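Peer 1: Make a model of this:
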Amino acid sequence: MKILVCITHVPDTTSKVSFTDNNTKFDPTSVQYIIGPYDDYSLARAIELKEQHGGSVTVINVGEAETEPTIRKALAIGADDAIRINANPTDSFFVAQQIASVVKDGAYDLILMGRESIDYNGGQVHGMVGELVGMPSISPVMQLDIEGDTAKLAREIEGGKEQLEVKLPFIAGCQEPIAEWKIPNMRGIMMARKKPLDVREPTSDEQMTDTVRYELPPPKGEVKMFSADELDGLVQALKNEANVL
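Peer 2: From the prediction side, this is the model:
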């Protein structure tokens, strides 16, 4: 089985985010980067499927040279090789185009990615790739098992789960609890240094969107405390100040 896993290079959720140039550019200073958490789930499941069925796992990232430590971590976790598209991933359609070009040429049986990245939270790329390459795209996938040329899936829907079957190849946007995150061991880290990383130039520069400016959420307000005998005051505060009633 030949599996392609798409990974993002995103700020750690504990990083303090700030912007420059009148809030038009993201400031990467002192920001720690990680594999996108949803991508971590898809990578972990890909490694498990490789162990069960044989084959190979390739990771792909659309990003510039600073993303390579993140790619090497994915290789240390167990991916066999990696592809980096040498471009700044500022637009979902642009990213989807780059992934689609690799999918078309790679004859992959399965393409996995996170349900969304945690920087832009668009949740669009898997659907776009599916449309560009003519494959089914299913998200968010919580369970994935392969039997022959058929995949059995559980997908989260409002109020429950949906059980699906689909023929390979297809694209899945993954989330927990599809697998448990894997932590690279020392042997994996050493082996990752020797695994191939193929750097390619983008196939196009077409983008559908442009970032005008960024805005931070408003700061949290002061906490108001109400005693047990002040329920009327609590209700009025929720209604008139918090606007939740």
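
Peer 1: CA only for contacts and neighbour counts going forward, please
Peer 2: OK.

Peer 1: now the strands for this protein?
Peer 2: 2-6, 9-11, 19-20, 25-26, 33-35, 56-62, 81-85, 110-114, 137-147, 150-157, 160-167, 170-174, 197-200 (DSSP state E).

Peer 1: Make TSV out of these and add mean neighbour count and distance to Leu75.
Peer 2: Formatted as TSV, these follow (neighbours: other CA atoms under 10 Å; distance: least, CA to CA, whole Å):
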stretch	mean neighbour count	distance to Leu75
strand 2-6	25	11
strand 9-11	21	14
strand 19-20	14	31
strand 25-26	14	28
strand 33-35	20	12
strand 56-62	24	8
strand 81-85	22	7
strand 110-114	27	15
strand 137-147	19	22
strand 150-157	17	25
strand 160-167	13	28
strand 170-174	25	19
strand 197-200	15	9
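
Peer 1: Tell me which of these approaches Arg45 most closely.
Peer 2: strand 137-147 (8.0 Å; CA to CA).

Peer 1: quick check: angle from the closest one to strand 170-174?
Peer 2: For strand 137-147 against strand 170-174, the angle by axes from the mean of the first three to the mean of the last three CA atoms, to 10 degrees is 100 degrees.

Peer 1: Need the residues that contact strand 137-147.
Peer 2: Contact with strand 137-147 is made by 49, 115, 126-127, 130, 151-156, 170-178, as judged by CA atoms under 8 Å, 6 or more residues apart in numbering.

Peer 1: The structure of the following sequence is requested for comparison with the preceding one:
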Amino acid sequence: MKIAVLVKQVPAVDTVKIDEKTGTMIRDGVDAELNPLDLHAVEAAVRIKEARQDASITAISMGPMTAQKAVRYAIAMGADDGLLLSDRKFGGADTLATARTLARAIKKAGPFDLLLAGERATDGETGQVGPACAELLGASVLSYVSAIEELSGEKVRVVRAVEGGHETVEAKLPAMVIPVKEMNVPRLCTLSGKLRAKKADVEILTADDISMAAEETGLTGSATQVVNVTYPKVTRCGRRIAAADGIDAAIGEIMKIFEDKNCLEKAEAV
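Peer 2: Predicted coordinates:
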């Protein structure tokens, strides 16, 4: 059984920046990490591999060359090999163009019996790439999966988290399984896993390698574009109370504000 796991390298949450001119994410010179929700997809794939001797896992990502770090992390967790789509032509792709590019690469590297992807990426929060990729590949989509009950050579049965409870559904393979974080607890990478990932050859594919025309990917191939970037403005007037004169003085200032606004109840005399 061949399994493909889609992973993405994202900026660390506190370093997310947007280019105001292009409306795209600034990825150069910022701390990056493997998308946290993708860890649950990798963990699910590795557990399947541990239960089935015929299973192999390929971690697939799209991004700059630095995104090899995310692919290697998936290999350190237990994936067998990795594939990175990296080309300036892919830059600025929206969810549709990204899914289209990933689907083309999956067809080239496949066929795969099972696909897994994270619920969403922390830098975009759309949750669209996994399902869109499956649609382009003609695969079933099983989202919000909290457990995989059965997996055979022809079908997969899962438990989905839905509003008000859970439901059990079956789908023919190939299928895209998108787990929720409650599905599992991602493992920590072992030393041997890290050493194996360091030595692993991550295959790099460009637009030409997957016969991707410029109008199909990147900004040109995107159906949506960010036309304006704005930042929230603080509209309330605040007052900062410093503790330079001591904590007691600062507390006294705060209590005076409460008293002036009649926020305190006077204690009755005993």
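
Peer 1: Any idea what the TM-score is?
Peer 2: Scored against TM-score structural alignment, normalised by the length of structure 1, the superposed chains reach a TM-score of 0.82; 228 aligned residues with a CA RMSD of 2.6 Å.

Peer 1: coming back round to it: go through the strands of structure 1 and name the closest to Ser227 of structure 1.
Peer 2: Closest among those, using CA to CA: strand 160-167, at 37.9 Å.

Peer 1: residues in structure 2 aligned with that closest one?
Peer 2: Mapping strand 160-167 of structure 1 onto structure 2 (TM-score structural alignment) gives residues 165-172.

Peer 1: hey, which helix is longest across structure 1?
Peer 2: Of all segments of type helix in structure 1, defined using DSSP state H, the longest is helix 37-53.

Peer 1: in that one, what counts as buried?
Peer 2: Residues of helix 37-53 of structure 1 classed as buried under the neighbour-count rule (16 or more other CA atoms under 10 Å) are 37-47, 49-50.

Peer 1: Please produce a markdown table containing these, extended by distance to Val235 of structure 1.
Peer 2: Formatted as a markdown table, the buried residues of helix 37-53 of structure 1 follow (distance: CA to CA, whole Å):
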| residue | distance to Val235 of structure 1 |
| --- | --- |
| Pro37 | 38 |
| Tyr38 | 38 |
| Asp39 | 42 |
| Asp40 | 42 |
| Tyr41 | 42 |
| Ser42 | 44 |
| Leu43 | 47 |
| Ala44 | 46 |
| Arg45 | 47 |
| Ala46 | 50 |
| Ile47 | 51 |
| Leu49 | 52 |
| Lys50 | 55 |
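
Peer 1: residues touching Lys155 of structure 2, list them.
Peer 2: Going by CA under 8 Å, 6+ apart, the list of residues near Lys155 of structure 2 reads 170-174.

Peer 1: Give me the distance between Gly138 of structure 2 and Phe112 of structure 2.
Peer 2: Separation of Gly138 of structure 2 from Phe112 of structure 2 (CA to CA, to the nearest Å): 12 Å.

Peer 1: actually Val141 of structure 2, not the one I typed
Peer 2: For Val141 of structure 2 relative to Phe112 of structure 2 (CA to CA), the value is 14 Å.

Peer 1: same check, this time on Ser140 of structure 2
Peer 2: From Ser140 of structure 2 to Phe112 of structure 2 the distance is 13 Å (CA to CA).

Peer 1: before we move on, the earlier item: contacts for the match of strand 160-167 of structure 1?
Peer 2: 140, 142, 154-161.

Peer 1: before we move on, the earlier item: ok, of the contacts of Lys155 of structure 2, which one's closest to Asn228 of structure 2?
Peer 2: The closest of the contacts of Lys155 of structure 2, once distances to Asn228 of structure 2 are taken by CA to CA, is Pro174, at 39.0 Å.

Peer 1: Can you measure across stretch 169-185 of structure 2, start residue to end residue?
Peer 2: Stretch 169-185 of structure 2: ends 23 Å apart by CA to CA.

Peer 1: cool, stretch 235-247 of structure 2 as well?
Peer 2: 28 Å.

Peer 1: OK, contacts around the residue lying closest to Lys17 of structure 2 once chain neighbours are set aside?
Peer 2: Nearest residue to Lys17 of structure 2 in three dimensions, chain neighbours excluded: Ile26, at 5.5 Å (CA to CA, 6 or more residues apart in numbering). Contact analysis of Ile26 of structure 2 by CA under 8 Å, 6+ apart lists 16-19.

Peer 1: Using CSV, lay out the residues you listed together with distance to Tyr73 of structure 2.
Peer 2: What follows is the contacts of Ile26 of structure 2, written out as CSV (distance: CA to CA, whole Å):
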residue, distance to Tyr73 of structure 2
Val16, 21
Lys17, 24
Ile18, 26
Asp19, 28
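
Peer 1: Need the max-distance pair from these.
Peer 2: Taking CA to CA as the measure, these span a maximum distance of 10.3 Å, between Val16 and Asp19.

Peer 1: between these two, what contacts are shared?
Peer 2: Common neighbours of Val16 of structure 2 and Asp19 (criterion: CA under 8 Å, 6+ apart): 25-26.

Peer 1: quick check, nearest of the contacts of Ile26 of structure 2 to Asp80 of structure 2?
Peer 2: Distances from Asp80 of structure 2 to these, taken by CA to CA, are shortest for Val16, at 30.6 Å.

Peer 1: what about that closest one, neighbour count?
Peer 2: 16 (other CA atoms under 10 Å).

Peer 1: Same question for Glu20 of structure 2.
Peer 2: Neighbours of Glu20 of structure 2 under the rule other CA under 10 Å: 14.

Peer 1: In contact with it, which residues are there?
Peer 2: Counting by CA under 8 Å, 6+ apart, Glu20 of structure 2 has contacts 228-229.

Peer 1: do the same with Val95 of structure 1
Peer 2: Val95 of structure 1 makes contacts with 62, 89, 125, as judged by CA under 8 Å, 6+ apart.

Peer 1: per the alignment, the first one corresponds to what in structure 2?
Peer 2: In structure 2, the residue paired with Val62 of structure 1 according to TM-score structural alignment is Met62.

Peer 1: roughly how far apart are its match and Gly92 of structure 2?
Peer 2: 11 Å.

Peer 1: still on that earlier bit, how about the match of Val62 of structure 1, what does it touch?
Peer 2: 8, 84-86, 98, 102.

Peer 1: can these go into CSV with extra columns for distance to Val71 of structure 2?
Peer 2: What follows is the contacts of Met62 of structure 2, written out as CSV (distance: CA to CA, whole Å):
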residue, distance to Val71 of structure 2
Lys8, 8
Leu84, 7
Leu85, 11
Ser86, 12
Thr98, 17
Leu102, 14
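
Peer 1: Just give me the closest of those residues to Asp260 of structure 2.
Peer 2: Looking across those and measuring by CA to CA, the closest to Asp260 of structure 2 is Lys8, at 52.8 Å.

Peer 1: hmm, back to that, Gly138 and Phe112 of structure 2 - which one has more neighbours?
Peer 2: The neighbour comparison of Gly138 of structure 2 against Phe112 (other CA under 10 Å) goes to Phe112, with 18 against 13.
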